[in-house]
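Colleague: got a sequence here, can you model it:
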Amino acid sequence: MAGFHSRSTGSVDVRVVPHPAITLVLEFGNGPLVVDAATGRQQRGNLVAGFLHSAVRVRGENVECVQVRLSPVVARAVLDVSPSELDHTVVALDDLWGQDAARIRQQLGDATSWQHRFALVEALLARRAEREPSVDPEVAWVWERVMVSRGRVRVEDLAAEVGWSRKRLWSRFRSQVGLPPKRAAMLVRFDHAAHRLAAGEDAARVAADSGYVDQSHLHRDVLAFTAVTPATVVSQPWLAVDGIAWAGHGAGGTV
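Modeller: This is a model prediction of the structure:
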């Protein structure tokens, strides 16, 4: 998780690209935080985003929030809904959590430090995650393999390794994670490549190292996920800030 606030600038207006995680935004500032999807749909306040197909605009004034990147392996237990039911868009967390959403917003607003806020969120997520296993062990294992390989893995090989047919893996993975295995691998590979581009690395080297056929293949994936070219990605704040907010992928980053 990471903490965000716009006290120094007064406002925020950025485009956020798809990421290989279910995203929770727990907003407690004077806000509200507003998300505009490509479909024209708009959401405010506490939010949960499934696996997005395209970038969304995030904006607001005096925004303060805790953002959580949640593995789809535990998402169903935490959210009370499968990632496949989030319909690749942004929905109001209040609709899923009811009073829990209102309660955590109040607690975050009353907290006097970011460390306290992170502790509150962690305790809430841990309590909700205890309810029931979210996915089959085989599905969890395949997700981990996709993440560790940075998307450079064949679905046929994954199915063979868990002893399932390709069709069975596709069906179970899609219904429990929210994406088909091949699409999940594409998203993870893109995420790794996009962050390397944002760090200033050469596009040709990034394409070769990330498992793309060539630089044109990388260009098409970046365009599909972000609606901008690789040359434009390097200047986008939503990727540049990750090295600060999510350094080490631990809890407690603030931006």
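
Colleague: can we go C-alpha only for contacts and neighbour counts from here?
Modeller: Will do.

Colleague: what's in contact with the host helix or strand of Arg117?
Modeller: Assessed by DSSP states H and E, Arg117 sits inside helix 114-129. Residues outside helix 114-129 that contact it (Cα atoms under 8 Å, 6 or more residues apart in numbering): 1, 3, 66, 74, 77-79, 104, 107-108, 111, 251-252, 254.

Colleague: include secondary structure when you put those into JSON lines, please.
Modeller: Shown next, in JSON lines, are these (DSSP: H, G, I helix; E, B strand; the rest coil):
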{"residue": "Met1", "secondary structure": "coil"}
{"residue": "Gly3", "secondary structure": "strand"}
{"residue": "Val66", "secondary structure": "strand"}
{"residue": "Val74", "secondary structure": "helix"}
{"residue": "Ala77", "secondary structure": "helix"}
{"residue": "Val78", "secondary structure": "helix"}
{"residue": "Leu79", "secondary structure": "helix"}
{"residue": "Ile104", "secondary structure": "helix"}
{"residue": "Gln107", "secondary structure": "helix"}
{"residue": "Leu108", "secondary structure": "helix"}
{"residue": "Ala111", "secondary structure": "coil"}
{"residue": "Ala251", "secondary structure": "coil"}
{"residue": "Gly252", "secondary structure": "coil"}
{"residue": "Thr254", "secondary structure": "strand"}
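
Colleague: for the comparison step, fold the sequence that follows:
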Amino acid sequence: MESVRREPVPVLRGLVYRHTGFHLPDAAERARLELPSGAATMLIAFAEPIRIGLVSEGESEVFQRTSFLSAGRAIAAIGRHRGRVHGMELTLSHTGAHHILGVRMAELAEGFPTLGEVLGREGELLVEQLASLPSWEARFATLDAYLARRAADSQVQASWQVTRATRLVAAGWSLRDIQRDVGWGERHLRSRFLDQVGMTPKAMARVLRLQTALRAYLSGRNWAQAAVLARYHDQAHLGHDVKAITGLTPGRLAELRRGAPPGSALDRLPGRVTSVLMG
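Modeller: Modelled structure (predicted):
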């Protein structure tokens, strides 16, 4: 498998985390569990479509997509593909996606909208242009230029209160203290998060707390220690969250990671646990 990663140009820092180009020749069906990580993802595919749906104990709608967006999720998704996989993956901050795409982020959390649905014909032309280019460097440069132009022309800007609140959530502050710090009540903060992040502050806190626990465990701690470090009441509560969010028990998730540390070649972001190969 060919995989090439690049950091975005400086003007996109804080909005975009990373670009990845990938090419996997014809292969048998593969399944990949994508964990919520506190970031938004844009997938731009040049080959076969991917079947993707949310983890669910009951019936869950499965979407067939080539190029699409995933954001505002507080539960894992499973993507399945067969044959050649070729394309690009772009990881953005939620507020960065809000600024660049100019949409209400909660709308992106409803299914997995295509680039055409979000950006119109412009999104479809972008995919065609990127697919026609001869090298990853040319594709990265073209994508950076497109995103920088949209960012410069955007009339949508995340409020400083939401930007600060997301940092405080990541730092483990209580929601009450965050509301006091930014001067907003619970209802208003929740509404603005849905607009600019795509999930509620409580949901984001849950996602990032699980990420803290997984990072601790996969860095060598045991599950009890990971629960303490992530501020769970006890190990049982951590186990419940792992199962509810990923659909796997802690033991099964660890088994499928096969010892890969946080931020490995499998993951979309440094220091986070974003993906698990299901076999």
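
Colleague: that older thread, read off where the helix holding Arg117 of the first structure ends up in the second structure.
Modeller: Structural correspondence for helix 114-129 of the first structure: residues 136-151 of the second structure, per TM-score structural alignment.

Colleague: where along the first structure do the helices fall?
Modeller: For the first structure, the helices defined by DSSP state H occupy 72-79, 94-97, 99-110, 114-129, 137-148, 155-162, 166-177, 181-198, 203-209, 215-226, 230-233, 237-240, 242-245.

Colleague: adding mean neighbour count, write the ones you listed out as TSV.
Modeller: TSV is the format used below for those (neighbours: other Cα atoms under 10 Å):
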stretch	mean neighbour count
helix 72-79	23
helix 94-97	14
helix 99-110	16
helix 114-129	16
helix 137-148	18
helix 155-162	15
helix 166-177	18
helix 181-198	22
helix 203-209	16
helix 215-226	18
helix 230-233	18
helix 237-240	16
helix 242-245	16
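
Colleague: these: which one's closest to Asp13 of the first structure?
Modeller: Smallest distance to Asp13 of the first structure across these (Cα to Cα): 9.9 Å, for helix 237-240.

Colleague: mind giving me the packing neighbours of that closest one?
Modeller: strand 11-16, helix 181-198 (3 or more Cα pairs under 8 Å, 6 or more residues apart in numbering; DSSP states H and E).

Colleague: now it, how far from the centre of its chain.
Modeller: 14 Å (Cα atoms, centre = their mean, to the nearest Å).

Colleague: list the contacts of it.
Modeller: Contacts of helix 237-240 of the first structure (Cα under 8 Å, 6+ apart): 14-17, 194-195, 198-199, 234.

Colleague: between the residues you listed, which is closest to Ser210 of the first structure?
Modeller: Nearest member of these to Ser210 of the first structure, counting by Cα to Cα, is Ala194, at 10.1 Å.

Colleague: in the second structure, what residue corresponds to the closest one?
Modeller: Aligned partner of Ala194 of the first structure by TM-score structural alignment: Leu214.

Colleague: what is the neighbour count of the equivalent of Arg231 of the second structure over in the first structure?
Modeller: Under the alignment (TM-score structural alignment), Arg231 of the second structure pairs with Gly211 in the first structure. Gly211 of the first structure sits with 17 neighbouring residues when counted by other Cα atoms under 10 Å.
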